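>>> the sequence and its predicted three-dimensional model are supplied below.
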Amino acid sequence: MPSPAPSADLASLSLDAIARLAQDKSLPPVETWHPEREGQIDIRIARDGSWYHEGDPISRPALVRLFSTILRREPDGSHVLVTPAEKLTIEVEDAPFLAVEMKLVADPGDGERAVFRLNTGEIIVAGQEHALELRGDGDKALPYLHVRGDLWALLARPVYYELMEHAIQAADHPIGITSDGVFFPLETTL
């Protein structure tokens, strides 16, 4: 069962609260489920992170959080909702998650951490297990955050601007950010 959604305001959370939320990974083992029954379901995750069923928005955040815990990306690039009993293909326009909020947290022992809240309420700390990367060329490059498996979150535009503002202010060359001891370059070649 997914953990409850964190506070709507990431800025109000302490480092300890962020660490607890980031470690609460009580997710089902979808990688181990390979049911014989397969099909499709008319669910679409739009580029802005909104979920739709049969063309209508899924308006219950708890249902979206539940579905997000059984989401998996297949080797062929498709996305599925999987349970031990069935696997249903869904449509994902870009990334299945959207990073909607960011907080930079100073950690006395480890430097700085970039903490992100996803549209599903999940908290992700960029670092060794959760890379930040730009995909694309030049000014068309888009920022993504690794969530789990082969699932990624697109950074919402305001979140990306906040991240870049920090990276540029602290920049040597190349422009980037260090989070949880890992440096992530945030510039592309033209």
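Perfect, I can see it now. Numbers count the residues shown, from 1 in each chain.
>>> switch to C-alpha atoms for all contacts and neighbour counts from now on
OK.
>>> quick check: closest non-adjacent residue to the residue lying farthest from the centre of the chain.
What lies farthest from the middle of the chain is residue 36; by CA atoms, centre = their mean that is 28.8 Å. Distances taken as CA to CA, 6 or more residues apart in numbering place residue 86 nearest to residue 36, at 6.8 Å, with adjacent residues excluded.
>>> second one coming, line it up with the first:
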Amino acid sequence: MADHEFETGGPDALSRLVAAAKGGRGAPPVERWNPPYCGEIDMRIAADGTWFYQGTPIGRPALVKLFASVLRKDPERFVLVTPVERVGIVVEDAPFLAVEMAVEGAGEARRLAFRTNVDDVVTVGADHPLVFARDGHGGAKPYVKVRGELWALVTRALAYDLAEMAEPRTLDGRDVFGIAAGGGFWEVMDAADAG
């Protein structure tokens, strides 16, 4: 392979990533890998969680899971990373979707777990916080941290289920709505904004 193909993430970058990612078992230690940046690859994760390569949806779930296993968020961009190269991709919102939720218990002892569209399972807590970002319509969009700096957007149906768990509290002199789970209270919004 010519050096210029490697550096630009040329047309064979996808094949190289597939081959390199298939080499190991379990979650690859992508946070420890620091290969050279080789440019952008024509890959995009749409806001609805669909992965695209060269404008075409990737229809094989196993391939999407493989790419998801080597995805990392660097300070300047999302990248697919192997021990020998790192290529940038576009992520429209969050790289993953939380598509299934399990709830046990109540209050701060409540266990709240999510399964993502790539079959990661996380339980809300200090390592996997639940955060709410404002959307363009004055509402709140929930996200759960999956790993590293990778987050999953909670689907609309599950967001409604979360909203039913919200309760009012006073935090630092402010009236807020939030969800008690995983030993903490995850603030959704100020009570004044909810009215």
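Everything's here; your move. It should be emphasised that the depicted structure is a prediction, and the values quoted were computed from it without experimental measurement.
>>> TM between them?
The TM-score (TM-score structural alignment, normalised by the length of the first structure) is 0.78; 162 aligned residues with a CA RMSD of 2.2 Å.
>>> what sits against the residue farthest from the centre of the first structure?
85-87 (CA atoms under 8 Å, 6 or more residues apart in numbering).
>>> buried subset of the residues you listed as a ChimeraX selection?
Buried residues within the contacts of residue 36 of the first structure, by 16 or more other CA atoms under 10 Å, are selected in ChimeraX with:
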select :87
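>>> looking at the first structure, which helix is longest?
helix 157-169 (DSSP state H).
>>> which positions in that helix come out as buried?
Per 16+ other CA under 10 Å, helix 157-169 of the first structure contains these buried residues: 159-160, 163-164, 167.
>>> any idea how far the residue nearest in space to the middle of the first structure is from residue 174 of the first structure?
The centre of the first structure sits closest to residue 153, judged by CA atoms, centre = their mean, with a distance of 3.4 Å. Using CA to CA, to the nearest Å, we find residue 153 of the first structure at a distance of 23 Å from residue 174 of the first structure.
>>> likewise residue 63 of the first structure?
Taking CA to CA, one finds residue 63 of the first structure at 41 Å from residue 174 of the first structure.
>>> same question, residue 20 of the first structure
32 Å.
>>> so residue 28 of the second structure sits in a strand?
No: Residue 28 of the second structure is assigned coil when assessed by DSSP: H, G, I helix; E, B strand; the rest coil, not a strand.
>>> measure whichever residue in the second structure pairs up with residue 75 of the first structure to residue 54 of the second structure for me?
Using TM-score structural alignment, the partner of residue 75 of the first structure in the second structure is residue 75. Remark: distance between residue 75 of the second structure and residue 54 of the second structure (CA to CA) = 24 Å.
>>> more neighbours: which of those two?
residue 54 (10 against 7; other CA atoms under 10 Å).
>>> shouldn't that one be in contact with residue 42?
Yes: the pair residue 54 of the second structure / residue 42 is scored as a contact, 5.2 Å apart, by CA atoms under 8 Å.
>>> OK, contacts around residue 130 of the second structure?
124, 142-145, 186 are the contacts of residue 130 of the second structure under CA under 8 Å, 6+ apart.
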